[in-house]
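In: Sequence isn't available, so here's the structure alone:
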């Protein structure tokens, strides 16, 4: 659980740096799968620093997924939005309103409930069909990003955010399905494809359109699906008699994260506006 929360801190801090860098980059093609936009963002130290934090967070996430159920890790990662809000308030001078501080407290309360109710990770290893299905979902994420460019900005941001969250969810499940560095395991390719596609799509979502819509989609995509897979196919359970507390904690944590998705909506920037002065957020 400590590793899951540590990953949330890393991801939440990285999101501030990456969102600002994505907004400062020159506009891309409009496609969700815009590698040129990603390359331009990589030229900025904020994006590189964010990637470094993402790397540390990913290692912590792997450790957490090896010891606690996916639903607990997913809710903790959604709580990275609370970290984003606090970091943006400190580093970017964004002022948090009372209801936003309340949402941070709600997220923390939900995580406390989950920590008390979570059991050990399930013993299920996943069938070949599940691994192949996971690879198919990762490919679908990339396809959705490729065809989303023609959507209006707000709808585009929501679709890209949901697809990016699904890609990160693929990574969460794939970690549980990989026992060793076997090149014959479809879950390994699902992890690489899902994670890579998620980064591309999220960068595009943050560069144009509603950050709120993108973040809400991201939270839903990376929590609900992976949690369901963990319970239905991998044997994740709660402590005896505390299923109700785990369900309530998961719902409270995700609801608080969705409330925080309203925080940090970036205004349209004028040519003279320094993007570092704007609030930002992402995964």
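Out: Looks like it arrived, so ask away. The structure presented is a predicted model; accordingly, all values stated were derived computationally and were not measured.

In: CA atoms for contacts and neighbours, from now on please.
Out: Fine.

In: List the contacts of residue 174.
Out: Neighbour list for residue 174: 131, 134, 187, 188, 190, 191 [criterion: CA atoms under 8 Å, 6 or more residues apart in numbering].

In: Just after the helix or strand encompassing the third one, pick out the following helix or strand.
Out: This points to residue 187. Using DSSP states H and E, residue 187 sits in helix 186-207. For helix 186-207, the following helix or strand on the C-terminal side (DSSP H and E) is helix 211-233.

In: I'd like the distance from that next one to the chain centre, please.
Out: With CA atoms, centre = their mean, to the nearest Å as the basis, helix 211-233 stands 8 Å off its chain's centre.

In: next helix or strand past that helix?
Out: According to DSSP H and E, the helix or strand after helix 211-233 is helix 243-260.

In: what's the angle between that following helix and helix 211-233?
Out: Here helix 243-260 points in a direction 160 degrees away from that of helix 211-233 (axes from the mean of the first three to the mean of the last three CA atoms, to 10 degrees).

In: buried residues in helix 243-260?
Out: 243, 245-260 (16 or more other CA atoms under 10 Å).

In: Below is structure B, check it against A:
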């Protein structure tokens, strides 16, 4: 859980840096690769990517130790980190209700930490690995489709798509059996992880730059938490501590609800310089 929370701190801080860089990169269509390249020319975006890399390593460590639903809720809490970082670094004013939402997220994660058991030990089937790969391919196609929609619909689709992409990464980590090259190259989950993660970054960059930030970020939180949690419980055997399933469900819902209340912090206002 410490690794999952560390990943949330990295991702939450990176969001502030990447959001500022995405705004400075100009306009672009849904899933526009040129927009990503322009964002990569911004030092803030590169710093955010470095934090994302560290967060990803911590996420892998967490996914190897605790259930996917606990990791997903912890990652959703990165919005609370984003809110606090934005308040400190960019002087974004948090209302009393938003500080309350930060506290709600912390309370939900505490409940999850108390209730979570060890990760499930069911092996992911070959079918599930190919389903993850197919899902990642669909996520990649959502970029051009989302770019043609009106603002609210575009933001929701791009946000959900990015969430599904990151959700594929969460599940794919559990489906990779070993790190030997011969194992990695023959495992469909490896390609699902790479394609899903790349597509998610592409869609998220566009969602941060265009449309309703609150709508996009809400879609992101929903996409990266609920689906992977269900896969972990139904197909991979994730469980809670004996008699504490109700606390895990409550903690998950409370943490996600608190994150959704902070959805506007999926993008911080642009900074000077």
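Out: Ah, there it is. Keep in mind that this is a model prediction, so the values were computed, not measured.

In: hang on, the earlier thing: what angle do the helix holding residue 187 of the first structure and helix 211-233 make?
Out: 160 degrees.

In: so helix 186-207 of the first structure matches what in the second structure?
Out: Aligned using TM-score structural alignment, helix 186-207 of the first structure spans residues 188-209 in the second structure.

In: With the first structure overlaid, how far apart is that stretch on average?
Out: With mean CA distance after the TM-score superposition for the first structure, stretch 188-209 of the second structure departs from the first structure by a mean of 0.3 Å once superposed.

In: Run through who's touching stretch 96-114 of the first structure.
Out: So stretch 96-114 of the first structure is contacted by 72, 75-76, 79, 82, 85, 89, 245-246, 248-257, 259-260, 263 (CA under 8 Å, 6+ apart).

In: Oops, could you answer that again for stretch 200-209 of the second structure instead?
Out: 18-19, 22-23, 26-33, 35-36, 139-140, 143, 155, 158-159, 161-166, 213, 216, 266-267.

In: so how far is that stretch off the chain centroid?
Out: With CA atoms, centre = their mean, you get 12 Å for stretch 200-209 of the second structure.

In: Translate residue 78 of the first structure into the numbering of the second structure.
Out: Checking TM-score structural alignment: residue 78 of the first structure goes with residue 76.

In: and that match, what does it touch?
Out: By CA under 8 Å, 6+ apart, the neighbours of residue 76 of the second structure are 8, 221, 224, 225, 255, 256, 259.

In: Show me what the third one aligns to in the first structure.
Out: Think residue 224 of the second structure. Matched across to the first structure, residue 224 of the second structure falls on residue 222, judged by TM-score structural alignment.

In: ok, average deviation of stretch 108-117 of the first structure from the second structure?
Out: Stretch 108-117 of the first structure sits 0.1 Å off on average (mean CA distance after the TM-score superposition for the first structure).

In: And that stretch, what's buried?
Out: Buried, per 16+ other CA under 10 Å, within stretch 108-117 of the first structure: 108, 109, 110, 111, 113, 114, 115, 117.

In: what do you get for stretch 31-48 of the second structure?
Out: For stretch 31-48 of the second structure, by 16+ other CA under 10 Å, it's 31-33, 35-36, 38-40, 42, 44-48.

In: From the residues you listed, which land in strands?
Out: Assigned to strands by DSSP state E, none of the buried residues of stretch 31-48 of the second structure qualify.

In: hang on, the earlier thing: from the buried residues of stretch 108-117 of the first structure, which is closest to residue 93 of the first structure?
Out: residue 108 (22.6 Å; CA to CA).

In: Please, which helix or strand holds that closest one?
Out: Counting by DSSP H and E, residue 108 of the first structure is part of helix 98-117.

In: next helix or strand past that helix?
Out: Using DSSP H and E, the helix or strand that follows helix 98-117 of the first structure in sequence is helix 128-147.

In: against the second structure, where does the next helix or strand after that next one fall?
Out: Downstream of helix 128-147 of the first structure, the next assigned helix or strand under DSSP H and E is helix 153-177. Using TM-score structural alignment, helix 153-177 of the first structure lines up with residues 151-175 of the second structure.

In: residues of the matching stretch that come out buried?
Out: 153-175.

In: repeat for stretch 173-191 of the second structure
Out: 173, 174, 175, 176, 187, 188, 189, 190, 191.

In: Closest one of those to residue 12 of the second structure?
Out: residue 173 (20.8 Å).

In: any idea how far that closest one is from residue 16 of the second structure?
Out: 26 Å (CA to CA, to the nearest Å).

In: Residue 206 of the second structure now?
Out: 15 Å.

In: So for these two, which residue has more residues nearby?
Out: residue 206 (32 against 28; other CA atoms under 10 Å).

In: That concludes my questions; thank you for your assistance.
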